[in-house]
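Undergrad: This is the structure alone, sequence omitted:
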């Protein structure tokens, strides 16, 4: 099993490369290394990595703003899927958020991501059909 740890500055290029290969990227701005570095600087424990033999094979961001707990950018390299890596990442992320005081956690997943939706359901998450996400570019 891979080791789970917080991302470091030297991981940024590997994280962005993994996201370009394995993450949901439709309908969103391109990932940028400078923004990943800002995340690590602002909240050093938010971006969790699954690392196997020195290779970043999975990620999840466990975001906490003091009110809401959010999981996003769950991504696992295709050759490492169905081995428990996503469950391991989500379990560690949930533990972090609960320790910070979260009482409810939400995950962002594209509706047509059948594999992702199946995973979240298997982990005990349920869709919330009465909400819609609204977005606006900040720049």
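TA: Good, I have the coordinates. These figures come from a predicted structure and were not determined experimentally.

Undergrad: hey, let's count contacts and neighbours off CA atoms from now on
TA: Fine.

Undergrad: Past the longest strand anywhere in the chain, which element shows up next along the chain?
TA: Using DSSP state E to define each element, the chain has its longest strand at strand 55-64. Later in the chain than strand 55-64, the nearest helix or strand by DSSP states H and E is strand 69-76.

Undergrad: what comes into contact with the following helix or strand past that next one?
TA: Sequence-wise, the next helix or strand downstream of strand 69-76 (DSSP H and E) is helix 85-100. Residues from elsewhere that reach helix 85-100, judged by Cα atoms under 8 Å, 6 or more residues apart in numbering: 1-2, 4, 48-50, 58-64, 66, 69, 71, 74-76, 105, 123.

Undergrad: alright, now check it against this:
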């Protein structure tokens, strides 16, 4: 998580993308969550996280399926997620549920200076 994942930042994201982010409750605990949305052309999953004790129980699959359905209901035909190259478990998960690597892409990021 980064500085843009502040309470205010997440609140703005949720207000801009209503009904596309979800939490999973299990045994009275937060089992997982997903932040999803779109820019009008492409959908994105920004964070998918499942608490270690609830992994390998279908929590992530369920969260992803719900978010994909919500984004698709908006008429969005392609959805992306960025996964850190050294996140072996994450890479294996996405491949196992039918997502594919995009080797032809390289992600660039820029953080404008404060006050710019």
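TA: Cool, the structure landed. Note that the coordinates shown come from a computational prediction; the quantities given were computed from them, not determined experimentally.

Undergrad: ok so, going back, could you check the angle strand 69-76 makes with the longest strand of the first structure?
TA: Interaxial angle, strand 55-64 of the first structure versus strand 69-76 (axes from the mean of the first three to the mean of the last three Cα atoms, to 10 degrees): 170 degrees.

Undergrad: Any quick PyMOL command for the buried ones out of the contacts of helix 85-100 of the first structure?
TA: The buried residues among these can be selected in PyMOL (16 or more other Cα atoms under 10 Å) with this line:
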select buried, resi 2+4+48+49+50+58+59+60+61+62+63+64+69+71+74+75+76+105
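
Undergrad: got the contact list for the residue most central in space within the first structure?
TA: For the first structure, the residue sitting closest to the mean C-alpha position, by Cα atoms, centre = their mean, is residue 60 at 2.3 Å. Going by Cα under 8 Å, 6+ apart, residue 60 of the first structure touches 47, 48, 49, 71, 72, 73, 74, 75, 89, 90, 93.

Undergrad: which of those residues does the second structure keep?
TA: With both residues aligned by TM-score structural alignment, their matches' Cα atoms under 8 Å, the contacts of the contacts of residue 60 of the first structure that the second structure also has are 47, 48, 49, 71, 72, 73, 74, 75, 89, 90, 93.

Undergrad: quick one: what's aligned to the third one in the second structure?
TA: Same thing as residue 49 of the first structure. Under the alignment (TM-score structural alignment), residue 49 of the first structure maps onto residue 23 of the second structure.

Undergrad: Now its match: which helix or strand?
TA: Element membership for residue 23 of the second structure (DSSP H and E) is strand 22-26.

Undergrad: what's the angle from that strand to strand 43-50?
TA: Here the directions of strand 22-26 of the second structure and strand 43-50 differ by 20 degrees (the same axes, to 10 degrees).
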